[in-house]
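> after the sequence you'll find the predicted model.
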Amino acid sequence: MSFDIALMLTSFPQLLAGLGMTLQLLGISLVSGLVIAIVTSWARTTRFLRWPAEAYVYFFRGTPLLVQLFVIYFGLPQAEFVRSGPWWPFLREPFWCMCLALSLNNGAYVAEIIRGGMLGIGKGLKEASWALGLSRFHHLRLVTVPIVTRLCLPTYGNEVVSLMKSTALASTVTLLDVTGVARSIVAETFAPYEIFIAAALIYLALTFLMQTLVSCLEARLGRYAQR
């Protein structure tokens, strides 16, 4: 089997054309997923919303993302109340269906990451805040949030990388992200080996950039602990 390096190199500009779609999906899903996770984490501390929040986290962490995407993309349009509702202009678009699936999945995982970070705050820190006369708001802003952020950042960084790789599923709903463009090139050239290796190199570069950014944030947030 011969390896066509020239074909792999010439495919990079076409593959990079799909990078914008990948980054759009990643950016929207990260922001909305974080919002969902924060709301879910708060709901898990309440009496009446705890069980719905637990059920949401259990479902989206316990089922494959591809199944969730197909339920949203193929299943929801079958419901009459969805087609006649205000969300139909969005749910009939593959892009927004993919964003919804990624956001809900990411929100469930990040909610669990936040819960783990919250468990890292000992009772002694709360008592120390009360002894210093800090209000509940100042305790949250000055003590809870910085500590939880530092504890959660390494795991959250891994989740960001995992979410980036999950955007490759967008090609299954006709979106031309990096993987979608790669599949279309393979259909024309019948050279999957070279094309998908080129796509893999692009994902590796994105992963390296994300891990570097997370490492820099970890170093900055942990500089006081190091001292």
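All right, it came through fine. Numbers count the residues shown, from 1 in each chain.
> only C-alpha atoms for contact and neighbour calcs from this point on.
OK.
> now do the buried residues in stretch 141-154.
Val143, Thr144, Ile147, Val148, Thr149, Arg150, Leu151, Cys152, Leu153, Pro154 (16 or more other CA atoms under 10 Å).
> who are the packing partners of the lengthiest helix in the chain?
When the chain is parsed with DSSP state H, its longest helix is helix 192-221. Here helix 192-221 touches helix 5-17, helix 145-166, helix 178-189, going by 3 or more CA pairs under 8 Å, 6 or more residues apart in numbering; DSSP states H and E.
> got a markdown table for the ones you listed, with distance to Phe70 too?
Listed next are the helices and strands packed on helix 192-221 as a markdown table, based on distance: least, CA to CA, whole Å:
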| stretch | distance to Phe70 |
| --- | --- |
| helix 5-17 | 25 |
| helix 145-166 | 14 |
| helix 178-189 | 17 |
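> try it against this one:
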Amino acid sequence: MDFVFLSETFVSLISAIPLTLKLAATSIALGAILALAIALCRLSGILALEWLARSYVFVFRGTPLLVQIFLIYYGLGQFPAVRHSILWPFLRDPYWCAVLALTINTAAYASEIIRGGLLSVPFGQVEAARACGMPRLMQFRRIVLPLAIRQALPGYSNEMISMVKATSLASIITLMEVTGVAGRIISETYRAIEVFIVAGAIYLTINLVLTRLVHLVEHWLSPHLRQPIAHSPAAKVAPALEGDAQ
């Protein structure tokens, strides 16, 4: 194992990390918004919206992301109406084509995760909010959505990790993210094992940091699971009450 080559490869791949993170962050953020809209359509009770959402999930969850990227980047430009539309400056850019493909793909998966989180909210919580006189929008914003996010977050973290790894497919449409730069180095040096070891370590590190961040958010959203602080008044009173009871 040539550690000098590994260090040089690592330095070269570091320059591509910002593009990888930008692709992942943009697609996850836009995909979350789209996924929430799709999940609400599934639960709306309106037959047309429900079947539209079902069809969307079926198509984009049932076809490979690689095919979706090819169709968006190479296929949309075949239509004159697209080339003469206001969207063409974006659709001819490989970055925005990759973001679009990643967004619509992750939205299909994430919508089912969010739908499961919404369905897991206890109905008694909603009834209590109604009894307090909360309007529907306030019920959703203060009661339903926070509880649904807490329930869906463990599953959604897997989807975010998958999106970080899926950014590697953007290299097939000329984007020089981590995998794209790794492929260029391999074509120049013919040393695939060392290069992919370094690239894999970079993806592993990114996902490790992402996992820890999600864990912190999950801990913040679950106050009932936190251990009481040792020097807090509540923690001091609890042992005293236990001693009196004995």
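Looks like it arrived, so ask away. What you see is a predicted model; the values in this text were computed from it and never measured.
> which one of the buried residues of stretch 141-154 of structure 1 sits closest to Lys165 of structure 1?
Pro154 (17.2 Å; CA to CA).
> closest to the centroid, which residue in structure 1?
Leu163 (3.9 Å; CA atoms, centre = their mean).
> how near is that one to Gly157 of structure 1?
Taking CA to CA, to the nearest Å as the measure, Leu163 of structure 1 falls 10 Å from Gly157 of structure 1.
> likewise for Asn106 of structure 1?
12 Å.
> which one's more surrounded, those two?
The neighbour comparison of Asn106 of structure 1 against Gly157 (other CA atoms under 10 Å) goes to Asn106, with 27 against 18.
> sec struct for that one, please.
Classification of Asn106 of structure 1 by DSSP: H, G, I helix; E, B strand; the rest coil places it in helix.
> can I assume His120 of structure 1 is in contact with Arg150?
His isn't right for residue 120 of structure 1; it's Gly. No. Using CA atoms under 8 Å, Gly120 of structure 1 makes no contact with Arg150, being 10.4 Å away.
> just give me the match in structure 2 for Phe12 of structure 1.
In structure 2, Phe12 of structure 1 lines up with Phe10, judged by TM-score structural alignment.
> need the contact list for the residue lying closest to its match once chain neighbours are set aside.
Once flanking residues are discounted, Phe10 of structure 2 sits nearest to Val198: 6.2 Å by CA to CA, 6 or more residues apart in numbering. Under the criterion of CA atoms under 8 Å, 6 or more residues apart in numbering, the neighbours of Val198 of structure 2 are Leu6, Thr9, Phe10.
> and the closest residue to the second one other than its chain neighbours, how many neighbours does it have?
Just to be clear, that refers to Thr9 of structure 2. In space, and not counting its chain neighbours, Thr9 of structure 2 is closest to Val195: 6.5 Å by CA to CA, 6+ apart. Around Val195 of structure 2 sit 24 other residues, with neighbours defined as other CA under 10 Å.
> isn't Val195 of structure 2 up against Leu6?
Yes. At 7.2 Å, Val195 of structure 2 counts as touching Leu6 under the criterion of CA under 8 Å.
> possible to save the contacts of Val198 of structure 2 as JSON lines with neighbour count and distance to Arg54 of structure 2?
What follows is the contacts of Val198 of structure 2, written out as JSON lines (neighbours: other CA atoms under 10 Å; distance: CA to CA, whole Å):
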{"residue": "Leu6", "neighbour count": "15", "distance to Arg54 of structure 2": "47"}
{"residue": "Thr9", "neighbour count": "21", "distance to Arg54 of structure 2": "45"}
{"residue": "Phe10", "neighbour count": "19", "distance to Arg54 of structure 2": "43"}
